[in-house]
Each structure stands twice: as structure tokens, then as C-alpha cells.
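Chemist: got a predicted structure plus its sequence, pasted below:
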Amino acid sequence: MLAWLRRSWRKPVFRIGLGGAAAVVAVAVGATVVAGGAVGVALQRTSTLEFCVSCHTMQKPYVEYQASPHYRNASGVRAICADCHVPHETGPKLLAKLQAVKDVWAEWRGTIDTEEKFERNRLRMAKQVWARMQANDSRECRACHLATAMDPHKQKPKAEQMTKGLANGETCISCHKGIAHHLPDMSQGARQMFSDLQATAAQTTARAGDVLYPLATMPLYVQRPDDQETPSDGRFIAATALKVLASEGDFLQVRIEGWRQQGADRMIYALQGKRIFAVALGPRALEAVQAGESMTDPDTDQVWTPATLTAWVRKGGMVADLGAIWAYGEEMYGSSCGTCHALSPTDHFLANQWIGTVNSMRDRITLDDEQVRLMQKYLQLHARDVVADASAKVH
């Protein structure tokens, strides 16, 4: 049969006849149907719950899933793995199956073949799934949960805010994380980033003219200390730009430029008109501040004065890459504030508005005071009015 097909393929249609051509077409159509059927069966079989949990690395998430409402609920409707993790349309489903080759590779390599490895990778894997669902507007969620079919009046009061979120263009996964599986340790990524920053700081050397940024609040001294017991004269707040003037022993002489607000002389702020903390001043540091020409803010009638301070800090705990610190701040913001609701863009608020917003969430997040200060500074220096001012200066 195959030999006849090869001979016939080389002949013009008028030589093999219409019957032969029809036979070739029939064979091609038949082969396509068989192949399509085989693909359909393969797609169906590899989307079953039994197939999904057949690898031993899936036993841990399977146990978590069995305790979730998607597995057991009052209505008796069960969503299996493929309902949430595999697209329902044929095209996207085929693409997802091809992309799943990386999961086979990870299984073969043993990437998550122990509980310790699984927990180490849980945040990374969760972020990948969340990003995909965010990008496709929670497509698989909406295959079952239709907003047009919901009756908010029959839902719990808390669901009202979700209805508002949908109306504002938010998507299911913005709020509904950890539904079928345990939430990862959301601070894991930030802790690793801070550890990397500390390692970088330990290797950082500075010369006159360099600009360094503290990773955390650090003491400052008006005069270079002679011993470890010398009390500090104030504090530099994390992510404050310190221009290096000199290096002597274990200390750096640095200069900071900022603004002071009338009536709040004990603080130097990063920008005029914006309460972004840069330096907390003690009595001796207050006397060492060099003041510029004062101005009155036309919007608030507050009097602001340029301020420059030269002081000494101990070496260490500082990096030259401000972008790396902001990446750390962004990670803390996302992991702390993006679990229960959609994140507000950093330019959603003005710099001074971010203070109240962050304070209102303090009792709902697990960050310590130092971390909150840095995260707040990240948000403030990426706020709407700060970004707008920077753009205006460029243009």
C-alpha cells in the first residue's frame, strides 16, 4: 500500500486517475482524523485528576487541595487540577501541554522531590501561576465563576468589595490566592534579596565622590568617634543618598542634602514639600546643619529650607546600587500587600498620602519597623507627584 502511494504521488492526476486521487485524499483525511483523535484522547487523559497526581511530587499539593473548597463543598461540585491549571480552549490547551515539558524535566531532575525542596520553591512556583492568571484575566476561574451569573445580594457582605473590584477591572487572582493550596511564605523572596544586599554591602568599598545608600537605619556622628562607646548624634534612614567625602579607618565622612520643614527641625526630608524621611537629627547634628535660603510652598504655605549635613558613619551596611534596594522594597510591597487584594500602583497616591496608607495597614502585615520604613520610602519616592516632578525636570 505504501509503495503504491509513493508511486502514485509521483504521477500527475490524469495518469493515476480521479479514483487514485480520491484514494490519496481519503487516506490523508483518515490519517488526520486518526491523529486528531489520538491528540484529543491524549489531551483528555493528561487532564484527569489521576494523571495530575500520579507523580509523587504532587502528593503534597494534592493533600492540601483535598482540604480546600474546590475539592469538597456544600454543593458537591468539584474542580480538579485541570479546571484551574489547564486552559479549556483547544489552542491554549495544546500550548499549555507543550509548556508542561518543563515540568517533566523538573520531575526527572528532582527539583521538588522532597518536602524541603518543595517549600524552598513554593513561592517561585506560586508566583509563576499567579502571573499567568493575572495575564489571562483569571481565564480558568471565569470558566466556572461567571460575574454575570452572580447575585451579590445572596452573597456574604464581604463579597461586596469583590464586586467593586471586578467593576474596577481587577481579576480573581488579585484577591483569591491560596484557595486550593497553602500560601507560600511570602517574606521568603524579600529575605533572600536582603541577604544578597548584605553580601553586596560586605564587599562594597568607597572612594571620595561615590554615593552609597544604607540598607537600614544607621547612626551618624558629627565628629569621627574614637571608640565604640561614642553616642551617636542622629540617624541616617535607609536608602538615603550619602556622598562620600573621605575615608579614615573604619569610618566614612559623608554629606547629605535635603530639606527641613519649619516646625520640624529635627528631621531632614529627601524632597521639598514631601515628608520622606532622610535624617533624624540629635542636638549636636542640629547645630552642624548648614541651611540654605528658605522658600514658601505655594500649595501649603509651609516654609521649607534646604539643608546640608556633613557627618561620619561606620563602614559597611551600604551599597551603591539604589535600584537593588528599590527591588527589595518592591518585593516587600508585593508580598505584604498583594496577597489579600490587588496592589495599588505606586503612582496611585501622592508621596505624603502613602504615609497614612501604610500606617493603616501596619497591623495586617508582618514587617518589622525597619522594613516598613524602607517600604514606605520606596512607595513615596515612586509616588505620583515625585514621578511627575522628575519627569518635568527631564523635559
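Modeler: Perfect, I can see it now. Numbers count the residues shown, from 1 in each chain.
Chemist: from here on, just use CA atoms for contacts and neighbour counts.
Modeler: Noted.
Chemist: work out the gap between stretch 309-327 and the centre of the chain.
Modeler: 23 Å (C-alpha atoms, centre = their mean, to the nearest Å).
Chemist: and that stretch, what's buried?
Modeler: Neighbour counts using 16 or more other C-alpha atoms under 10 Å place 309-320, 322, 325-326 of stretch 309-327 among the buried residues.
Chemist: so what touches that stretch?
Modeler: Residues from elsewhere that reach stretch 309-327 (C-alpha atoms under 8 Å, 6 or more residues apart in numbering): 197-198, 200-202, 204, 210-216, 218-224, 239, 250-257, 285, 288-290, 378.
Chemist: so how far is the first residue of that stretch from its last?
Modeler: 28 Å (C-alpha to C-alpha, to the nearest Å).
Chemist: following element in sequence after the biggest helix by length in the chain, please.
Modeler: Looking across the chain with DSSP state H, the single longest helix is helix 13-45. Sequence order places helix 49-52 as the next helix or strand after helix 13-45, per DSSP states H and E.
Chemist: go through that next one and flag the buried ones.
Modeler: Buried, per 16+ other C-alpha under 10 Å, within helix 49-52: residue 52.
Chemist: mind giving me the packing neighbours of it?
Modeler: In this structure, helix 49-52 packs against helix 81-85, with contacts taken as 3 or more C-alpha pairs under 8 Å, 6 or more residues apart in numbering; DSSP states H and E.
Chemist: please compute how far the helix it packs on lies from its chain's middle.
Modeler: So, by C-alpha atoms, centre = their mean, the centroid of helix 81-85 is 23 Å from its chain's centroid.
Chemist: skip ahead from it and say which helix or strand is next.
Modeler: Next helix or strand after helix 81-85 toward the C-terminus (DSSP H and E): helix 90-99.
Chemist: buried ones in the helix or strand following that next one?
Modeler: Using DSSP H and E, the helix or strand that follows helix 90-99 in sequence is helix 101-109. For helix 101-109, a neighbour-count test (16+ other C-alpha under 10 Å) marks residue 107 as buried.
Chemist: show me how far helix 101-109 is from its chain's centre.
Modeler: With C-alpha atoms, centre = their mean, you get 25 Å for helix 101-109.
Chemist: same check, this time on stretch 240-257
Modeler: 33 Å.
Chemist: what do you get for stretch 246-259?
Modeler: Worked out by C-alpha atoms, centre = their mean, stretch 246-259 lies 33 Å from the chain centre.
Chemist: buried residues in that stretch?
Modeler: Within stretch 246-259, the residues that qualify as buried are 247, 251, 252, 253, 254, 255, 256, 257, 258, 259, counting by 16+ other C-alpha under 10 Å.
Chemist: before we go on, here's another structure to hold up against the first:
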Amino acid sequence: MKKSIIFGVSLLSISLYGSEIMYSSSVKNLFETSDSTTRKGRLLPTSEVKILEKKGNRVKIEMEGYMKSGVSTAIYFVKGKRILVAGLSKSGNFDIKKISSSKDENAVEWEKVVLTAYTKNSNLTKDLDSLYSKAQELFKNNCSICHPAHPVNEFTANQWPSMFKAMVNRTAIQKQDRYLVTQYLQKHAKDMKGE
């Protein structure tokens, strides 16, 4: 009887979290196991994760993205664009499964991958639109002080990080929100309409 109760609770836990899609609202540490204390990666804001299970104050997550062939330290949102989903330590030993491989318009080889990792069960939301709204407000209210704010679709996804970095120190945008704004700008850039 005791085993069937534990099994039932485990199934309930999996069903509650097993297919839940969430988005990171801040930069979050990634760990290899549920009880590791050493950070081996970072998840960026607005990145989509699937919650696989919850264990204590950690969640086991799964995320999809693209790795440049031969480079195992960065997972990107789409191939050929530097929109970072997660940065991984060279010493990390994450579970990364290759789904497929293809080339971008510059004939660079990319691998579509699924990464499994652990992170703290905080700063995750189901509401991606609210994250984009916050980033849009921060950008609009801070980046129009010195000049009219650039339209979000004025630059490409690869141009936005350096453009934003060149100006952000003249604004009141807090350090913890800078990645959020950068992700918003990149994912709404002029070359992201079809992505």
C-alpha cells in the first residue's frame, strides 16, 4: 500500500509539471543535478523551458535550441543568429541530445539539440508577453532620453547586442534587466519575422 501511494504521488508530480512550459524571467543558474552546488551554466531571460519534474527547490528542465557544430558552450534560439538561450561551462557535463543538423545561409553547420538541466524553482513564468512588455517599457522609457528610441525592427538580431551595449550605461536600466531588454530586442529584430 505504501509503495502505491508513493508511486501515485510521483505520477501526480510528473503530471503537474511534466508538460508545463515556462519562461525564465531573469538570468538563472543551471546545474547538472538536483543537488549540485556548482553552477555550470546560465539560462537567459525569455528562454522557453519545459518543466520535467520538481525536486525540493529545484526543477528539472528541458530546452531546445541550436549549437554551432563543434561548439558545446552556447545554445542559441535560432541557427545563424547570436540570440543566446543558455551559456554552458566548458567543464559542464549536461545531458545534451542532438535532434538534427543543418546549415545556415552561410553554410555553417548547426545542430538542433535538447538540453536537460536543473535550476531553482523561481523566476519562471508562463506569461512571455508580460516579460516582453516589461522589456519594451524599459527600452522605450530609457532609450529615448538622449534621442528618439530606435524602432525595434531597425537592426538585425546580431546587431542589437552591440547597439544596446553602447548606449545602456547612459540609462537607468538596472544590470539585472539588461539581458531581458537585449533578448526582447533580438527576438523582435527586423530579421526575426519568420522565426
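Modeler: That came in fine, so what should we check first? This structure is a prediction, so every number in the text was calculated from the model and none was measured.
Chemist: which part of structure 2 matches the longest helix of structure 1?
Modeler: Against structure 2, there is no aligned range for helix 13-45 of structure 1 (TM-score structural alignment).
Chemist: what does stretch 276-283 of structure 1 contact?
Modeler: Counting by C-alpha under 8 Å, 6+ apart, 233-238, 240, 258, 266-270, 351-352, 377, 380-381 sit against stretch 276-283 of structure 1.
Chemist: make a PyMOL selection of the buried ones in the residues you listed.
Modeler: The PyMOL selection below is limited to those of those classed as buried (16+ other C-alpha under 10 Å):
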select buried, resi 233+234+235+236+237+238+240+258+266+267+268+269+270+351+377+380+381
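Chemist: looking at the contacts of stretch 276-283 of structure 1, which are in helices?
Modeler: 377, 380.
Chemist: residue 95 of structure 2 pairs with which position in structure 1?
Modeler: So, by TM-score structural alignment, residue 95 of structure 2 is matched to residue 288.
Chemist: do I have it right that that match meets residue 223?
Modeler: No - Residue 288 of structure 1 lies out of contact with residue 223 (C-alpha atoms under 8 Å); the separation is 10.1 Å.
Chemist: secondary structure element for residue 226 of structure 1?
Modeler: Counting by DSSP H and E, residue 226 of structure 1 is part of no helix or strand.
Chemist: and it, how many residues sit next to it?
Modeler: 7 (other C-alpha atoms under 10 Å).
Chemist: tell me how far it lies from residue 242 of structure 1.
Modeler: Counting by C-alpha to C-alpha - residue 226 of structure 1 and residue 242 of structure 1 are separated by 22 Å.
Chemist: do the same with residue 371 of structure 1
Modeler: When residue 371 of structure 1 is compared with residue 242 of structure 1 (using C-alpha to C-alpha), they lie 20 Å apart.
Chemist: have a look at those two and say which one is more surrounded.
Modeler: In this view residue 371 of structure 1 and residue 242 are compared by other C-alpha under 10 Å, and residue 242 has more residues nearby, 24 against 19.
Chemist: you'd agree that one is up against residue 255?
Modeler: Yes - between residue 242 of structure 1 and residue 255 a contact is recorded at 5.7 Å, counting by C-alpha under 8 Å.
Chemist: in strands only, show me the buried residues of stretch 309-327 of structure 1.
Modeler: Among these, DSSP state E puts 309, 310, 311, 312, 313, 314, 318, 319 in strands.
Chemist: which of those residues sits closest to residue 5 of structure 1?
Modeler: residue 319 (71.9 Å; C-alpha to C-alpha).
Chemist: so what corresponds to the closest one in structure 2?
Modeler: Per TM-score structural alignment, residue 319 of structure 1 is aligned with residue 125.
Chemist: now swap in residue 266 of structure 1 and tell me
Modeler: Residue 266 of structure 1 maps onto residue 73 in structure 2, by TM-score structural alignment.
Chemist: compute the number of surrounding residues for the residue nearest to that match when sequence neighbours are not counted.
Modeler: Closest residue in space to residue 73 of structure 2, ignoring its immediate chain neighbours: residue 88 at 4.5 Å, by C-alpha to C-alpha, 6 or more residues apart in numbering. Close neighbours of residue 88 of structure 2, defined as other C-alpha under 10 Å, add up to 20.
Chemist: how near is the residue nearest the centre of structure 2 to residue 17 of structure 2?
Modeler: Central residue of structure 2 (C-alpha atoms, centre = their mean): residue 47, 2.6 Å from the mean position. According to C-alpha to C-alpha, residue 47 of structure 2 and residue 17 of structure 2 sit 17 Å apart.
Chemist: same check on residue 163 of structure 2?
Modeler: Plainly put, residue 163 of structure 2 is 38 Å away from residue 17 of structure 2 if you go by C-alpha to C-alpha.
Chemist: pick out whichever of those two has more residues nearby.
Modeler: residue 17 (17 against 12).
Chemist: so who does the more buried one touch?
Modeler: 51, 52, 53, 54.
Chemist: tell me which of those residues is nearest to residue 168 of structure 2?
Modeler: Distance to residue 168 of structure 2, by C-alpha to C-alpha, is smallest for residue 51 among those, at 33.0 Å.
Chemist: and that closest one, what's its match in structure 1?
Modeler: Under the alignment by TM-score structural alignment, residue 51 of structure 2 pairs with residue 244 in structure 1.
Chemist: neighbours of that match, just the number please.
Modeler: Neighbour tally, residue 244 of structure 1, other C-alpha under 10 Å: 21.
Chemist: do the same with residue 39 of structure 2
Modeler: Neighbours of residue 39 of structure 2 under the rule other C-alpha under 10 Å: 16.
Chemist: what do we get in structure 2 for residue 219 of structure 1?
Modeler: Counting by TM-score structural alignment, residue 219 of structure 1 corresponds to residue 29 in structure 2.
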